[in-house]
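Peer 1: coords below, sequence missing:
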């Protein structure tokens, strides 16, 4: 590990800013809005061209696109580009409400065809959470009260239809009419519930939204992180008893290119690092720091087992203790690792986290970020060989890549400012 100095952070800050403003935002601004049917196109090949004219639309990605265009508009500010990004978000909200909302049973369908006609009307909590997230972001950026009302309506539905009143937390998978399908609970879904409730509570200021946010935070810290190893539990039974993972339909693990699901209980380094900073964000909204020791433990585990100190990047997953068993590197783990590692440094002052951040960034810049477009490839192997070079899909939009850039810039600005104020060299 090499020492990280102020000049290195300034250089990365410049690279991340350029990536966002000259790459990611223009890539999706120019391609994503479906001019003929509404909503968003997401299937883009390695060359950046649309590769699927049928273009089914998933709730998770359509809602994430609303979030991304809203936050890009806030980043850009006023002017023609900002107006265009807000318009892109606004039409996405309209497409969601018109085509994904189930007027009979309530809630949001999992998928539609390109024209918005229903394809899969199951109610999947993973996707439902992003409806709240996207609508809250749009309302926060534009002041749109109707979008906030729809987010609140979705939240209220969760409490009636999806709350597990016996064990706590939420049932995750339902049929069209909200009949439960399976009992598995996951860190993935509850992590994103926390993320959605954080966004909603931040915009609404409602006591009940803050209360439910606190409940999900407590549940995650109590049941979904192993207190011994500091590793997140991928799956549990309904009562939060840890169990080996089983394939669950309508998940990225099942639908990605190879569809492999680990045969033994594993942890996701990407989720663990993402959890560090999302817990921090929840704490900001709730007004007090959340579980600093647990967050530090999640980071220590990732530094020990998840970071590839030889080639750079973060491995996909591995056991709670020991060497990573899946050493491929997907875009989303790397994107979340960048933010989580910076949060870990700000939380603990551990310079190893900064060294890991630089290592992950350099790996991404060399192997995952497409130099022609600025968007991220989907997956490479440990040494950076492409395994899936597509730039967009029904699972992949600018949510991870764009959000990582926005959050990384904010943290780098804070760290650089602190270093500049204490030392001309950045050495403390």
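Peer 2: Looks like it came in fine. The structure presented is a predicted model; accordingly, all values stated were derived computationally and were not measured.

Peer 1: alpha carbons only for contacts and neighbour counts from here, please
Peer 2: Fine.

Peer 1: So for stretch 201-209, what gets flagged as buried?
Peer 2: Residues of stretch 201-209 classed as buried by neighbour count (16 or more other C-alpha atoms under 10 Å): 201-204, 209.

Peer 1: now stretch 345-364
Peer 2: 345-347, 351-364.

Peer 1: do the same with stretch 282-291
Peer 2: Residues of stretch 282-291 classed as buried by neighbour count (16+ other C-alpha under 10 Å): 282-283, 285-286, 290-291.

Peer 1: Need the single longest helix in the protein, by residues.
Peer 2: Residue-count comparison of every helix in the chain, with assignments taken from DSSP state H, identifies helix 399-422 as the longest.

Peer 1: Of the buried residues of stretch 282-291, which pair is most distant in space?
Peer 2: Distance extremes for the buried residues of stretch 282-291: the farthest pair is 285 and 291 at 14.3 Å, using C-alpha to C-alpha.

Peer 1: Which helix or strand contains residue 105?
Peer 2: Counting by DSSP states H and E, residue 105 is held by no secondary-structure element, helix or strand.

Peer 1: how about the nearest residue to it once chain neighbours are set aside, what does it touch?
Peer 2: Distances taken as C-alpha to C-alpha, 6 or more residues apart in numbering put residue 177 closest to residue 105, at 5.5 Å, once the chain neighbours are dropped. Contacts for residue 177 were tallied using C-alpha atoms under 8 Å, 6 or more residues apart in numbering; they are 105, 122-123.

Peer 1: tally of neighbours for residue 197?
Peer 2: Using other C-alpha atoms under 10 Å, residue 197 has 29 neighbouring residues.

Peer 1: what sits against it?
Peer 2: The contact partners of residue 197, by C-alpha under 8 Å, 6+ apart, come to 132-133, 209-210, 212-213.

Peer 1: Against that first model, consider the following:
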């Protein structure tokens, strides 16, 4: 096992040991940087969906019984407490005891639930789970899709009436982030089910990124319903994440997007090294994990040693700055290198997804080409 596989196991073991809510079921909604559980924190659908994805993916990587148990726990809780039995779709949050709390339907959350279901199906081959995944796909297409313009709206009430978004893109109709995390599960679904409707939906998303979201060597973030945008904020983490997720979508569709994706990767890493920073100078955990993957896919496309060197540099920075002694990673550091103590170790947005995915893929890749990367770290 590589250093990345070892670290993936450490993170997964942390979630097994510390995050299960044995009283109310599912997983705690928040654990702070000092490993203190907030027993009253609401539980999020994105958190539980990402746990479902992570432990299903871990089981596909290494079929351990404890990984299966965690995946089943997440799946059961999502179905029992987050799924709306009346209107379909998952709620945003429930109380600690599993009572629906914020019952609005966020497109972003439906995308992650679909992503988790697909990986769970890959791990355990339960046909009813694939049927459930297809049901979520059809909900996204019938409820979330803009009927007049390309793309998907952000937020809806419980009965799927469009509402103003307050989570991903306040004050705007559409976002890069939501479309990225619909593209992500649609790519995986199309690999399983080559249906015409799924293919068309994925092709439409691919075209949206190519023609509307990518602008020169970066991504525009927020849009109105007609895809009008104004220059302003950037997100290096999403730039580098998109560079490999869009490349993967293009591969399954048989469409070439390498030039645009390579440009995103070169531009992101050129700005960011030794670690990709936010506009305020902070360095966040998930961005570094996605940067390693973006560099990996860019290397496979370009064979430019530069990208392997960046993976090594990023990993050494992560080892020094982010890895916690008792497991998991810190959220990040500020512009002076101090830990961001106000951010969670476990929470609505802090989940075993970005870094576990990066580490599992790196572990598999390094064994294929040890002379290229494994011996450098």
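Peer 2: Here it is on my side, so go on. The structure displayed is predicted, hence computed values, not measured ones.

Peer 1: show me where the stretch 301-428 of the first structure has helices.
Peer 2: Per DSSP state H, counting those that start in this stretch, the stretch 301-428 of the first structure has helices spanning 331-348, 351-363, 399-422. These are given in chain order.

Peer 1: Tell me the buried residues in the first one?
Peer 2: Judged by neighbour count using 16+ other C-alpha under 10 Å, the buried positions of helix 331-348 of the first structure are 331-347.

Peer 1: Enumerate every residue touching the residue nearest the centre of the first structure.
Peer 2: Taking C-alpha atoms, centre = their mean as the criterion, residue 400 is the residue nearest the geometric centre of the first structure, at 5.3 Å. Residue 400 of the first structure makes contacts with 331-332, 335-336, as judged by C-alpha under 8 Å, 6+ apart.

Peer 1: what separates it from residue 339 of the first structure, distance-wise?
Peer 2: Using C-alpha to C-alpha, to the nearest Å, residue 400 of the first structure is found at 10 Å from residue 339 of the first structure.

Peer 1: what's the answer for residue 201 of the first structure, then?
Peer 2: Residue 201 of the first structure sits at a distance of 22 Å from residue 339 of the first structure (criterion: C-alpha to C-alpha).

Peer 1: Map residue 262 of the second structure across to the first structure for me.
Peer 2: Residue correspondence, TM-score structural alignment: residue 262 of the second structure in this structure matches residue 296 in the first structure.

Peer 1: burial count for that match?
Peer 2: For residue 296 of the first structure, the number of neighbouring residues by other C-alpha under 10 Å comes to 20.

Peer 1: Helix or strand: which one has it?
Peer 2: Taking DSSP H and E as the criterion, the element that holds residue 296 of the first structure is helix 292-301.

Peer 1: And residue 326 of the first structure, what's its match in the second structure?
Peer 2: Under the alignment by TM-score structural alignment, residue 326 of the first structure pairs with residue 280 in the second structure.

Peer 1: mind listing what the residue nearest to its match when sequence neighbours are not counted touches?
Peer 2: Excluding the flanking residues, the one nearest residue 280 of the second structure by C-alpha to C-alpha, 6+ apart is residue 335, at 7.4 Å. Contacts for residue 335 of the second structure (C-alpha under 8 Å, 6+ apart) come out as 280-283.

Peer 1: Show the buried residues in the residues you listed.
Peer 2: For the contacts of residue 335 of the second structure, burial is judged from neighbour counts taken by 16+ other C-alpha under 10 Å, and it is met by 282-283.

Peer 1: Of the contacts of residue 335 of the second structure, just say which sits nearest to residue 227 of the second structure.
Peer 2: Proximity of those to residue 227 of the second structure was ranked by C-alpha to C-alpha; the top entry is residue 280 with 26.8 Å.

Peer 1: Tell me the spacing between that closest one and residue 344 of the second structure.
Peer 2: Distance of residue 280 of the second structure to residue 344 of the second structure, given as C-alpha to C-alpha: 19 Å.

Peer 1: Same question for residue 189 of the second structure.
Peer 2: Distance of residue 189 of the second structure to residue 344 of the second structure, computed by C-alpha to C-alpha: 31 Å.

Peer 1: who's more crowded, those two?
Peer 2: Set side by side, residue 189 of the second structure and residue 344 show more neighbours around residue 189, with 24 against 21, by other C-alpha under 10 Å.

Peer 1: which one in the first structure is aligned with that one?
Peer 2: Looks like residue 189 of the second structure aligns to residue 200 there (TM-score structural alignment).

Peer 1: mind listing what its match touches?
Peer 2: By C-alpha under 8 Å, 6+ apart, the contact set of residue 200 of the first structure is 132-133, 136, 148, 151-152, 209.

Peer 1: Okay, helices next: where are they in the stretch 101-250 of the second structure?
Peer 2: Remark: helices assigned in the stretch 101-250 of the second structure by DSSP H, counting those that start in this stretch are 107-124, 127-139, 176-192, 196-208, 236-253.

Peer 1: Give me whichever of the ones you listed is most buried.
Peer 2: Neighbour counts (mean count of other C-alpha atoms under 10 Å) averaged over each of the helices of the stretch 101-250 of the second structure peak at helix 107-124, with a mean of 25.

Peer 1: Over in the first structure, find the residue span that one aligns onto.
Peer 2: Using TM-score structural alignment, helix 107-124 of the second structure corresponds to residues 125-142 of the first structure.

Peer 1: Mean deviation, the matching stretch versus the second structure?
Peer 2: Comparison of stretch 125-142 of the first structure with the second structure after fitting gives an average deviation of 0.6 Å (mean C-alpha distance after the TM-score superposition for the first structure).

Peer 1: How far away from the center of its chain is that stretch?
Peer 2: 12 Å (C-alpha atoms, centre = their mean, to the nearest Å).

Peer 1: Kindly report the same for stretch 283-294 of the second structure.
Peer 2: Worked out by C-alpha atoms, centre = their mean, stretch 283-294 of the second structure lies 11 Å from the chain centre.

Peer 1: residues in contact with the nearest residue to residue 172 of the first structure once chain neighbours are set aside?
Peer 2: Setting aside the residues directly before and after it, residue 172 of the first structure is nearest to residue 125 in space (C-alpha to C-alpha, 6+ apart), at 5.0 Å. With contacts defined as C-alpha under 8 Å, 6+ apart, residue 125 of the first structure is in contact with 171-173, 189.
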